[in-house]
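3D model of this:
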Amino acid sequence: MRTVNIHDAKTNLSRLVEQAAKGESFVIAKAGKPMVKVVPLDAPDEGRVSRFGFLCGQLTVPDDFDRMGEDEITRQFSGDE
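So this is what the prediction gives:
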């Protein structure tokens, strides 16, 4: 993530806000010390990103999924080698 010093941020505020609105977050620093992070309003909170369902519609489960390897499992547990 890009860091911009506070003087440059004041000078280029309009351009920086446009970039942030497009998803290019940045940090404003004062004397080299990071002070604030500028992110677009629709950006998800860092600690609250939900991963549930992120592959929805991209995977398929075979109809026999619950029986896959059934013969091998039965063979191994029955002692038949």
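
Please make it C-alpha for all contacts and neighbour counts, starting now.
Will do.

quick one, helices of this structure?
According to DSSP state H, the chain carries its helices in the segments 6-11, 13-21, 70-78.

Now the second one, please; I'll put the structures next to each other:
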Amino acid sequence: MTDKKINVHEAKTHFSKLVARVINGEEFIIAKAGKPVARLLPIKEKASKRLPGSAKGKIFISPDFNSPLPEDMLKEFEE
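The predicted structure is shown next:
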């Protein structure tokens, strides 16, 4: 996104309009006497917290999961 530079007076005068544009993804740099002092940008949603145990009953691990592989399959890995 391209940042648009606006002065403090313009930001105060058109704040509601700027916020509406920020909601649509625009970003603005606010400057005082031509020097950038702040950035107005949308807040990104935080990822939801992980809930331990939420996959309970959805995953199956075979009882022989950790058993040695058959000899013919081991040979395939070595070639």
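
And the strands in the second structure, which stretches?
Shown for the second structure, the strands assigned by DSSP state E span residues 3-7, 27-32, 35-40.

what helices or strands is the last one leaning on?
It stands for strand 35-40 of the second structure. On a contact count with 3 or more C-alpha pairs under 8 Å, 6 or more residues apart in numbering; DSSP states H and E, strand 35-40 of the second structure meets strand 27-32.

and the strand it packs on, which stretch of the first structure?
Under TM-score structural alignment, strand 27-32 of the second structure corresponds to residues 25-30 of the first structure.

So for that stretch, what gets flagged as buried?
Within stretch 25-30 of the first structure, the residues that count as buried by 16 or more other C-alpha atoms under 10 Å are 25-29.

now the residues you listed as CSV including distance to residue 72 of the first structure?
Shown next, in CSV, are those (distance: C-alpha to C-alpha, whole Å):
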residue, distance to residue 72 of the first structure
25, 52
26, 55
27, 56
28, 60
29, 61
